[in-house]
Structures are given as structure tokens and as C-alpha cells.
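**Q** only geometry, no sequence info:
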């Protein structure tokens, strides 16, 4: 399907489009280039080889094959420049293409020099510095080697004849990923290989402008935190190679009709790649409207990135550039490609997983589990996605009440209970039919779960109302509720309010400030609160933010990334202690903590409940075993260190490529069940 440029002109001919069309017909060379651009696997494989002294030659030979293949395709491209029709475009692009071929000759020469087994220090230093100079050419003069001239057309109306006709014109200096990106990738890899040889010869200080070059190219392949190609202002203007590529790929949500049919608007995404003119449509979804007499409208900022957009970015090199960014960041900090050996040592801490439910744009319900969610530095280990349901798009709000209890609020205000018995393992095991357990819930500004079957509702006047569904473990009905209680006011101006359980409630203000509130009376609905605390800023730019247990917060960016944060205390575990999170719910500690000067008997016994740990319904241990586990830490180490002060960790990117969604919510804890 013919595409357009960012200014709405029809793209008649472009170098990027011509090369993209050539690759399938270019045999092995074309396939190799597509592999370099679209997948990070090749880059990571070469880098892994370069880290190992015994496989460096394999890496260099593989790079040589890629370089020769790119030269072959660029020569073919030079022969097909005449397809651009316009002579100015032909000459401009042919000169840029020949500059690229000159760069490739320099890269090829450096690669051949590196394949020499001789340990000649002077030759190694010279090759590394020359490879660095070649690499820097790719980021000079506002990325001029990435800019090409397109031939575009637009329809012009003739008032004398009353007709329109197409007028072609030139669009110079257009940023393109092809054909420059694969050449740049080879330049980076060749320079890294040449640099590493000098480092291993112990002459790192002889590398010209080494730190500056690393910093320049790390910035060139990275995406700034907060960059949003759809935003106005500084954060919406591309500055790096990666940002320029992302900026040129746009997704637009398009309604199938102007008005709903039976209150339903059918939507799809149109993804335009302004670099090569590619245009795709898909990722259909439905939205339920108030009536058939309104327009089909949606705020694009609430939709996130569709799969088509993420796939287009990946195919255009974003994943590959991310891999290079991670490597350059490591080289910047460690000084070498080699990674230190990290041994496996027994741990004294066990970190609970966090389960997330995601309602996709097509209303399917997906299950994810982030293993060891509160581990220092976050965890990139995930299970899922697993599709566990469909038809979840008709609710105005969906949340976990704790354990198997999942609630959905219908537009008419009915509160429906669903029992998801497969909540921990991600199976599609649901408990019978849904139950109507409440009505009148459409009047709240927002509703969120506090975990342990506690639910909060914020009324339009800002009052915070506490509820507890005592029938949540089996479904119950409209009568199985504790009396509601007003537990606060002034909650109506927040952009987002959510909880991680245990009485901790987070609130994001209009100015992006994140507040932390602790409702110590959350179990019984009493009015005890700790003092409010402002703990962060800049929290109003995400598609979604949710909290899990133990201070973990997940922020979802509009380009499909999941960022991990944690705000809380870290406890130094006792040596040799092993905690089984499936059973241990409580430990004892001493306050004040005993020191070498004070006796254990002078301290007061205290207990900590692990409210952040998911509890399987109706499970308990016998009293004798419970008491043994309850004091396990004191038995192993009587001198327990004090808890650390509250502190932030993150952000850490723990997942990418998550398609846009309607909503996301965490699995909350069921009520604590100990022995009677």
C-alpha cells in the first residue's frame, strides 16, 4: 500500500523504499542485511564472540561476510538510482551512496587488519583510532549520511479547469534508516573489535578520544528517558539515530464509522513508515460508547503502541540499536567488552513474584508473572503472556480484590465478581459463573483495590469510601459486605490513585508529584493514617502505573516498555537464612535492635507481616510449624540488624515490546491466614 511523508505528501520514490524492495531479491546478501537491521540476535552473537579470545576470528570473519554483502547491495542500489526520475535526486542520492561505499571500504580495511594474528601494538592502535574516525563520520553534520532526497507528489487544484492533478517535487534531507543503518552497525562492531584488541594489549590510554567517542555513540543509539514522538516541545524532537527512526514511524487509530452501532465503535490502527512509505493496517479493537448518538472518538494517548507499530520499529532497527546501547553502556563503565564472572552464591532472601493482568485493545485478558519482582535492581524474568479470557472490554473498571477475586464494574453500575482460580500459575481456570455482588458503582470517580478484599471508591466530591467484601473468597452477593466507611476526603483532584496492598496508597497529582499514603486502619475501615509523604515527581507521563507488593511500582510507557521502581526498606538478611515465601508470612524481630552493648532481653519483641506475598486461599500450616517458622530468623541469628531507611530503586527497564492495552492491574493479596 502506497505511503506518505510526514507532511502528507505521497511518497513517489525513495532510496529507503527502493532498498527495502531490493533485499528479498538480492539473495543471501539481502537476507543478511535484513537480519542485521531487524534482529538483535546477529549483533549480540558477534559481541559475544568478541568477548571470548578464542572466537574473535569467527566474529571478524562473519562481519567480513556482512560487509561484503552490504557492498554488493549498495552497488546494486547505485545502478537503480535512475528510478528516482528527478535528476537532482539522482545526483544527490548517488553521492551519499558513494560516500557510504567509501566508509565501507575503510571499515573493510580495518576488519582485514584485525584478522591478522600478529600482536603488533602499533598496528592495533593505528587500526583502532582509524576505525574510530570512520565511525564518527556517521554522526557528523546533523546525521547527513542518513539523509536522502525523496521524490514526492501532491494534488493541486486548478480553479480554471475545476480539476486536480499531481505535481511532483523534491523532499531533500529526509532521515532514512536504509541504507545507512547496516553500514553503521558494521562500523560500530569493527571499532569495538579494534578497540578491544588495544585494551587487551594493555594500551587503552593510547586510544584517541576514547571516552568521548563512547559517549557520543551511546547517545546516538539510545532513546532519552521521556522521549515521546507524539509530544510537542523538546521531548518530542528527535536527537539520536534511534529517536529519528522511532519518530518516522507513526500509528493512527481510525474508526470504522462516524457513530457507534449498538453502542460499539470498531477501530483499527494505520501504521505509516515515513522513511520507506510502507503503510499497514490492523490491530482491530472495539470501544463501547455511551449511546449511538455520539461520535466515535478516543484519546490516542490512552491506547499505547499497537503491535504493528512495535513490529515496524523492530524491523527498522530499534531493537538492534538497543542492543548496541547496552553494549556501549557496559564498555563505558567497565572499559572492556569482557564481562566479569558472576558466580552463583546461595541467597538468604527469597523475593515473591508479581502477577499482572492486562486487558488488550481487543478485550482479551492476558496474564503475566514477573518472577522475583522485588529483587534489588528488578527482574526481567517473565512468564506469559497467557490469554485467560476475552470480552473484558465492556467494563469501566476491572481490578483484583485479592487472591482469586476479580471484579468488573459495568457501565450500569453493577459490580461483578469472577473467581480466577488460575491466578498464580496463569491458567484459564475460572470458578463457575460470574456473580453480581453490588450495584450503584458507576457513581465513583475511580475505584481501586487495597488488597485483602478491601476496595476503595473516590466520590466526585473527593470523599474516600472504604469497603470490604467479606464474601470475596467464594463470591458472595450484595449482602456479604462490611458496612462502608468514609475514611478520607480531598482525593478528587488526583490523576491516578492506586494501592500495592498493606494499607499503602499511592496518588499522582496533576503536576506529576507522587504521594504515598498509609492507611493503617485499612483492614477494619478505621480512620488511622500515617502522615502523607511526597516521594517523587514526573509520574504523569506514563500510559499506566500500578503497584505490586513490597514497594514495587511498574510504569508502562506508551512505546511498550515496562519500567521497574521500588520504594521501601531493604533488610539485611541473616547469614544462612532461607525463607520459603509460600509459607512464611511473619517473622519476629527486636526493637530497638540489640547491639554489642545491649542484651537481647532488654529489647521488645515485634512482628512483621509480609502482606506483599500472595496467599493461596484456605491454606495454613499447623500451629507448631508456624511458631517454628515465625521465629526462624531469631534462631539463626539473634542479633538482627535494623531496617534501612526508605529509599528509591530504579527506573530499570524490565520488559519491552508490550503492545498497547486498555488497562492493567496487579494481583492483590488475599487476607492473611495464619493458624487459629
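**A** Received it, and whenever you're ready, just let me know what you need. Everything numeric in this text was worked out from a predicted model, so none of it was measured.
**Q** switch to C-alpha atoms for all contacts and neighbour counts from now on
**A** OK.
**Q** Disregarding residues adjacent in the polypeptide, which is nearest to the residue nearest the centre of the chain?
**A** Nearest to the centroid of the C-alpha atoms of the chain, with distances taken as C-alpha atoms, centre = their mean, sits residue 561, at 1.2 Å. Leaving aside its sequence neighbours, residue 561 sits nearest to residue 656 (C-alpha to C-alpha, 6 or more residues apart in numbering; 4.2 Å).
**Q** residues contacting that neighbour?
**A** For residue 656, the contacting residues are 560, 561, 562, by C-alpha atoms under 8 Å, 6 or more residues apart in numbering.
**Q** Show me those residues that map onto strands.
**A** residue 562 (DSSP state E).
**Q** Any idea how many residues pack against the residue lying closest to residue 469 once chain neighbours are set aside?
**A** For residue 469, ignoring the flanking residues on the chain, the nearest one in space by C-alpha to C-alpha, 6+ apart is residue 481 at 4.6 Å. By the measure other C-alpha atoms under 10 Å, the count of residues near residue 481 is 17.
**Q** ok, and here's another one to check against it:
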């Protein structure tokens, strides 16, 4: 779908009301994932951290609980793991920290609000690089273009040096890993590609499958798993997409939020399931 078509359609949707949007025939062919309540974390440029609970993640409805401020000083790279676990690489360091939110406050580790579980992860921070987590698997793409996976089990690294599963990934502006070992890759022209890896066979099952155009204007794209993607626009809109061998609502985004100017959205890529394989 071309950018002009997508944004013209979105404008028409917003001119009515997002909640009154009627699904097309194509939407009915895309199976609905199970997401429950999706925790979206918002990191402001000042380092202030907020928690947003999206109640309409399965269909792309504009339904939320009230935003809650949960911390300051989050200047750096923030990742969301399983449950209420966050990982953080502070600016100017390669230290990988683990935090856990219990719903009211941050749990403590020997008196501190976090525990350090790794070092040297700054190699994956910066323009053209990727640092992400799916469950307890950390995905990094450095300036060489190598795609490397680090895995943890029972609070221990199972492959401290990481495993290279791909090369040449520096050609993409943005890479968004998801559950089901899917990777959504976006180039400088706004093209979206799907990759899928099989860690058991140690081979790629899907490579460079072109699935859309017009993704070059977003300030941020994150996956909640099972083909559910959130994207933020330059004017602060939060949009919802769902992909499964085709796009829900014929690729027309669902407007699910606003006020995301200067806010980086962070979400666990393991929330929605089952993954439409």
C-alpha cells in the first residue's frame, strides 16, 4: 500500500470516529490474536517513564486505562521483556540492567532497583543498529551488519558470546524482532520485509518477503507479538497494525492513541499469541 493511499484512508477514518470503523473483507480473513491487556511503556526525551495499558490491542480499538508515571532517569535504551520486566542500557555505558515492576513500585535486588546482567551492549546502540529482546533472547545488530542472538535461561547466559544467525542487516534503517522468530525489517525507502528464522534447524524459513510500503515516515515501530505492530507518527499519533499473510483492515492503520510526540514506545514482543505461523 502506498503512503499516499494509507494516509488518505487514515484521514478519512479520523474524520469520522476510529471506533466506528467497519472492517473490510480482508480484515475478516486475518485471524485475531489473543493479547489481553498490553503494557506499553513510554520513554520521554527527558528520561521520564510512563506506563500505558492498552485494552484494545486485539482489534485495534482506542481503549486505555489511565497513564501512570513510574520513574525518571531512563535516558538510554529501554527494552521490555516478559511480564513487567524492563531492561535498560544507560546512555554512555554498555551496562545491561534488569528491572521488575510489581504494579506499585520497582522490586529491589540487594537494595538496588536493578541488577546488572551484562556489559558491552552499547555496540548495539545508535543509528543503524538494533538492540531488542523477545522473552529472554536478546537480539543485536552492530555496525558490521551481523545479527546476533544472546540467550538467557534461569538467570544465566547460555551463550555469552552470542550466536550470529545473519549478516548484511545494516542495509535496513529499522529491524523489529517479534515472537515466533519473526523479524520485520524496514529500509530507507519505507519498504517493509518479513523474515522468519528456525532456531531448531538453524536456517531462515522466510527471507526478504516484501509485505508493504510507506513505512519510512514513522518515528518508532514496535511489535507486541503475533503480528501486532504499533507505530508512532511525527505528529504524535499511535497507530495499530496486524499482519498475518496480509494486513488486517486492508492495511489501513487503526488510530489507537495520540500525544506520543517525543515519546518512544516500548512493548514486550511476546504479549500477543498465538503467533500466526
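**A** Looks like it arrived, so ask away. Since this is a predicted model, take the numbers as computed values, not measurements.
**Q** Quick check: the aligned residue for the residue nearest to residue 469 of structure 1 in structure 2?
**A** Aligned by TM-score structural alignment, residue 481 of structure 1 pairs with residue 157 of structure 2.
**Q** Its match and residue 145 of structure 2: what is the separation?
**A** Note on residue 157 of structure 2: its distance to residue 145 of structure 2, by C-alpha to C-alpha, to the nearest Å, is 23 Å.
**Q** Could you do residue 40 of structure 2 as well?
**A** In terms of C-alpha to C-alpha, residue 40 of structure 2 sits 29 Å off from residue 145 of structure 2.
**Q** quick one, which of those two is more surrounded?
**A** For residue 40 of structure 2 versus residue 145, neighbours defined as other C-alpha under 10 Å are more numerous around residue 40 (21 against 18).
**Q** Looks like the more buried one contacts residue 265 (just checking).
**A** Yes. At 6.5 Å, residue 40 of structure 2 counts as touching residue 265 under the criterion of C-alpha atoms under 8 Å.
**Q** What separation do you get for the aligned residue in structure 2 for residue 656 of structure 1 and residue 193 of structure 2?
**A** If you follow residue 656 of structure 1 across to structure 2 using TM-score structural alignment, you land on residue 258. Separation of residue 258 of structure 2 from residue 193 of structure 2 (C-alpha to C-alpha): 27 Å.
**Q** Please apply the same query to residue 11 of structure 2.
**A** According to C-alpha to C-alpha, residue 11 of structure 2 and residue 193 of structure 2 sit 25 Å apart.
**Q** what residues does stretch 215-227 of structure 2 touch?
**A** So stretch 215-227 of structure 2 is in contact with 3, 33, 38, 176-180, 186-192, 229-234, 241-244, 264-276, going by C-alpha under 8 Å, 6+ apart.
**Q** Buried ones only from those residues, please, as a ChimeraX command.
**A** Selecting only the buried entries of these in ChimeraX, with 16 or more other C-alpha atoms under 10 Å as the criterion:
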select :33,38,176,177,178,179,180,186,187,190,191,192,229,230,231,232,233,241,242,243,244,264,265,266,267,268,269,270,271,272,273,274,275
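**Q** sorry, back to before: between residue 11 and residue 193 of structure 2, which is the more surrounded one?
**A** Ranked by neighbour count (other C-alpha under 10 Å), residue 11 of structure 2 and residue 193 place residue 193 first, with 20 against 12.
**Q** Now do the same for that one: its match in structure 1.
**A** Taking TM-score structural alignment, residue 193 of structure 2 has residue 515 as its aligned residue in structure 1.
**Q** What segments of the stretch 301-450 of structure 1 are helices?
**A** With DSSP state H, counting those that start in this stretch, the ranges of helices along the stretch 301-450 of structure 1 come out as 307-315, 318-334.
**Q** what do you get for the stretch 151-300 of structure 1?
**A** 180-200, 210-221, 241-247.
**Q** ok, and which of the helices of the stretch 301-450 of structure 1 has the densest surroundings?
**A** A comparison of the helices of the stretch 301-450 of structure 1 by mean neighbour count, using mean count of other C-alpha atoms under 10 Å, puts helix 307-315 on top with a mean of 21.
**Q** So which bit of structure 2 is that one matched to?
**A** Counting by TM-score structural alignment, helix 307-315 of structure 1 pairs with no residue of structure 2.
**Q** residues contacting residue 229 of structure 2?
**A** Taking C-alpha under 8 Å, 6+ apart as the test, what residue 229 of structure 2 contacts is 221, 222, 223, 240, 241, 242.
**Q** Surely it is within a strand?
**A** Yes. Assessed by DSSP: H, G, I helix; E, B strand; the rest coil, residue 229 of structure 2 belongs to a strand.
**Q** what does it align to in structure 1?
**A** In structure 1, residue 229 of structure 2 lands on residue 553 (TM-score structural alignment).
**Q** now residue 68 of structure 2
**A** By TM-score structural alignment, residue 68 of structure 2 lines up with residue 386 in structure 1.
**Q** For its match, which residues are in contact?
**A** 366, 367, 368, 426, 427.
**Q** Serialize the residues you listed to TSV and add fields for distance to residue 604 of structure 1 and neighbour count.
**A** Output for the contacts of residue 386 of structure 1, formatted as TSV (distance: C-alpha to C-alpha, whole Å; neighbours: other C-alpha atoms under 10 Å):
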residue	distance to residue 604 of structure 1	neighbour count
366	46	20
367	43	26
368	41	21
426	42	22
427	45	15
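**Q** Tell me which of those residues you also see in structure 2.
**A** Mapping these onto structure 2 (both residues aligned by TM-score structural alignment, their matches' C-alpha atoms under 8 Å) leaves 366, 367, 368 still in contact.
**Q** Confirm for me that the second one is in contact with residue 358.
**A** Right, residue 367 of structure 1. Yes. At 6.4 Å, residue 367 of structure 1 counts as touching residue 358 under the criterion of C-alpha under 8 Å.
**Q** now the host helix or strand of residue 42 of structure 1: which residue numbers in structure 2?
**A** Using DSSP states H and E, residue 42 of structure 1 sits within helix 41-51. Per TM-score structural alignment, helix 41-51 of structure 1 has no counterpart in structure 2.
**Q** roughly how far is that helix from the heart of the chain?
**A** With C-alpha atoms, centre = their mean, to the nearest Å as the basis, helix 41-51 of structure 1 stands 23 Å off its chain's centre.
**Q** Against which helices or strands is it packed?
**A** If you count contacts as 3 or more C-alpha pairs under 8 Å, 6 or more residues apart in numbering; DSSP states H and E, helix 41-51 of structure 1 packs onto helix 27-38, helix 56-79, helix 180-200, helix 318-334.
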